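J.: The following comprises the amino acid sequence and a computationally predicted model.
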Amino acid sequence: MPVEPAKKVEVTGNRIQQIVSESYNKYGNLLSHLSDKLGIELAASVAVLSVESGGVGIDRGRALIRFENHLFYKYWGKFNEAKFRQHFQFAASKNWLGHKFRKDPDGEWIDFHGDQDKEYEALNFARSLDDEKALLSISMGLPQILGSNSKLIGYDSVQEMFENFNKDIRYHIFALFDFFSPRMIKYLSGKEFVNFAKYYNGQGQARRYGKFIQDYYEAFPKNLG
């Protein structure tokens, strides 16, 4: 099945409207097919992907990733405290913030989120410490699904998920719908975006992400609704 829709929409408007239109133009056909199967409005599915990754799943031949220091601490660092603290930092109160990395224990700390080369530098260093635990600690691709959910979406290993996400954007889109729980489907189809975000993004960021999804949903081209 083609990923792209047969008919594209014009990319105009503000940045959010442009991202939504670009996401539809790249993935709209497959998204429409899978959304219909689950009773989810296409605009809502496009909004989720647009919020999670800006509609970009593969960057220069690599899956878009975000390396989460606090998760690597959970899976590996707390058992190797001294080594972890030499190379990774995160905020104590809100552990998804304050992420810094340095390869050299005596080097300067760097902020690496938002730069895929630096994200991969952090990931590759972490993989040299523990390959599986490092991959469990990243969110991947268009839907930014954590490696720790690899078995939930049907993979035998997180390495298999990572390899497939680097191969073909279709794996990203199928993973999104495989990841949706009945509760997520209920809230997304009902346009209860904050409640959806509680389960997709976590309680701590539900209001923030729910508002983002609402904004992107409203930016979806009305002639496609």
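T.: All right, it came through fine. Bear in mind the structure is a predicted one, so any value in this text is a computation, not a measurement.
J.: C-alpha only now, for contacts and for neighbours.
T.: Fine.
J.: for the one residue sitting closest to the centre of the chain, what are its contacts?
T.: By CA atoms, centre = their mean, the chain has its centre lying nearest to Q144, at 1.2 Å. Contact analysis of Q144 by CA atoms under 8 Å, 6 or more residues apart in numbering lists 52-53, 65-66.
J.: what about 7 Å?
T.: Applying CA atoms under 7 Å, 6 or more residues apart in numbering to Q144 gives the contacts 52-53.
J.: quick one: it from Y199, how far?
T.: According to CA to CA, to the nearest Å, Q144 stands 14 Å off from Y199.
J.: Am I right that D111 is in contact with K100?
T.: Yes: look at D111 against K100 with CA atoms under 7 Å: they come within range, at 4.9 Å.
J.: Looking at the two now, which is surrounded by more residues?
T.: The neighbour comparison of D111 against K100 (other CA atoms under 10 Å) goes to K100, with 19 against 14.
J.: any idea how far that one is from D131?
T.: Taken as CA to CA, the span from K100 to D131 is 20 Å.
J.: Going along the chain, name the helices of the chain.
T.: Remark: helices assigned in the chain by DSSP state H are 15-38, 42-53, 69-75, 81-87, 116-129, 131-136, 158-167, 169-179, 182-189, 193-200, 206-218.
J.: want to try CSV for those helices, with distance to N149 and mean neighbour count as columns?
T.: Listed next are the helices of the chain as CSV, based on distance: least, CA to CA, whole Å; neighbours: other CA atoms under 10 Å:
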stretch, distance to N149, mean neighbour count
helix 15-38, 20, 20
helix 42-53, 16, 24
helix 69-75, 13, 20
helix 81-87, 23, 15
helix 116-129, 17, 17
helix 131-136, 8, 22
helix 158-167, 8, 18
helix 169-179, 8, 19
helix 182-189, 15, 17
helix 193-200, 12, 22
helix 206-218, 19, 19
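J.: ok, second structure coming up, stack it against the first:
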Amino acid sequence: MITAAKGLGVEPATLKTVIDVEARSSGFDDEGRPTILFERHKMWKYLGEANYFTKRDQLSALFPDICHQSPGDYNARSQYEKLAIAESLHWEAAHLSASWGLGQVMGFNYESLGYPSLKAFIDAMYESEAKQLDAMCRYIKVNYLVDELQRHDWAGFAKGYNGSNYAINKYDQKLAAAYAKAKKEGW
């Protein structure tokens, strides 16, 4: 983490802050799989882009926690159960619709982060937390969020990292609290 922080030009406490808020504990679950969060509204979007409109509407009617126009319903079933159901319909749309690992980087970012394919991105997420951290740092760089981290502009970072609805979940406040905790712990 220290090397990655230096690579971004931020203090280690700042990078630890993002990891603590995003991953909450580890980049892997108890079964050794990358920690994921499945975003049903992204599944809706990517099925539409793949011209799976009828299947999308059917999936939404049967499994609204897996495919829906609006975000939410994160706790209805396990994230990997959602991914498995979504995969059975459309592998690519399913994996584009999940956030992965320590930084919870969305699969749909793979190309802008320099991965040659979605599969290469997913494979990296399975390989190690170091690879997950690398993906997170790539995301921060390509989305021009380093300045926000350097200034501890938590609202600016939150908006760039999680989107304009960040305030609903008090993401900026969670970052500020996690940073204060990291500094108190000597990071």
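T.: Right, received. Where do you want to start? The structure displayed is predicted, hence computed values, not measured ones.
J.: Can you give me the TM-score here?
T.: Here the TM-score for the pair of chains, by TM-score structural alignment, normalised by the length of the second structure, is 0.86; 178 aligned residues with a CA RMSD of 2.1 Å.
J.: and the residue at the greatest distance from the centre of the second structure, what element?
T.: For the second structure, the largest distance from the centre (CA atoms, centre = their mean) belongs to T54, which lies 27.8 Å off. Using DSSP states H and E, T54 of the second structure sits within helix 53-62.
J.: The second structure: which residue goes with Y187 of the first structure?
T.: The alignment partner of Y187 of the first structure in the second structure, by TM-score structural alignment, is E148.
J.: just R66 of the first structure next, same as before
T.: R66 of the first structure maps onto L37 in the second structure, by TM-score structural alignment.
J.: so how many other residues sit close to that match?
T.: With neighbours defined by other CA under 10 Å, the count for L37 of the second structure comes to 21.
J.: and it, how far is that from L83 of the second structure?
T.: L37 of the second structure is 9 Å from L83 of the second structure, by CA to CA.
J.: One more: A23 of the second structure?
T.: Per CA to CA, A23 of the second structure is found 18 Å from L83 of the second structure.
J.: try A124 of the second structure
T.: 18 Å.
J.: and what of A167 of the second structure?
T.: From A167 of the second structure to L83 of the second structure the distance is 27 Å (CA to CA).
J.: again, but for H152 of the second structure
T.: Here H152 of the second structure is placed at a distance of 34 Å from L83 of the second structure (CA to CA).
J.: Aligned to V158 of the first structure, what sits in the second structure?
T.: Correspondence of V158 of the first structure to the second structure, assessed by TM-score structural alignment: L118.
J.: show me the contacts for that match.
T.: L118 of the second structure makes contact with 107, 110, according to CA under 7 Å, 6+ apart.
J.: ok, now P34 of the second structure?
T.: Shown in contact with P34 of the second structure (CA under 7 Å, 6+ apart): 27-28, 100-101, 125-126.
J.: For G48 of the second structure, state which of those residues is nearest.
T.: W100 (22.1 Å; CA to CA).
J.: tally of neighbours for that closest one?
T.: Residues near W100 of the second structure, counting by other CA under 10 Å: 29.
J.: excluding its backbone neighbours, what's nearest it?
T.: Of all residues not flanking W100 of the second structure in the chain, I36 sits nearest, at 4.7 Å (CA to CA, 6 or more residues apart in numbering).
J.: Then V48 of the first structure?
T.: Spatial nearest neighbour of V48 of the first structure, chain neighbours left out: I213 (6.0 Å); criterion: CA to CA, 6+ apart.
J.: E92 is in contact with Y46 of the second structure, correct?
T.: No: Y46 of the second structure is not in contact with E92 according to CA under 7 Å; the separation is 8.4 Å.
J.: Can you tell me how far whichever residue in the first structure pairs up with A180 of the second structure is from V51 of the first structure?
T.: Counting by TM-score structural alignment, A180 of the second structure corresponds to E218 in the first structure. To V51 of the first structure, E218 of the first structure is 12 Å away according to CA to CA.
J.: again with F212 of the first structure
T.: Distance of F212 of the first structure to V51 of the first structure, given as CA to CA: 6 Å.
J.: on that earlier part again, tell me the one of the contacts of P34 of the second structure nearest G186 of the second structure?
T.: For those, the closest approach to G186 of the second structure (CA to CA) belongs to G27, at 22.3 Å.
J.: Contacts only, for whatever residue of the first structure lines up with that closest one.
T.: When the first structure is aligned by TM-score structural alignment, the residue opposite G27 of the second structure is G57. By CA under 7 Å, 6+ apart, the residues touching G57 of the first structure are 63-64, 141-142, 169.
J.: if you set the cut-off to 10 Å instead, what comes out?
T.: By CA atoms under 10 Å, 6 or more residues apart in numbering, the residues touching G57 of the first structure are 49-50, 63-65, 140-144, 165-166, 168-170, 172-173.
J.: Tell me which of those residues you also see in the second structure.
T.: Shared with the second structure under both residues aligned by TM-score structural alignment, their matches' CA atoms under 10 Å, the contacts from the contacts of G57 of the first structure are 49, 63-65, 140-144, 165-166, 168-170, 172-173.
J.: Can you give me the distance of the closest residue to Y209 of the first structure other than its chain neighbours to R62 of the first structure?
T.: Leaving aside its sequence neighbours, Y209 of the first structure sits nearest to A197 (CA to CA, 6+ apart; 6.1 Å). Counting by CA to CA, the separation of A197 of the first structure from R62 of the first structure is 26 Å.
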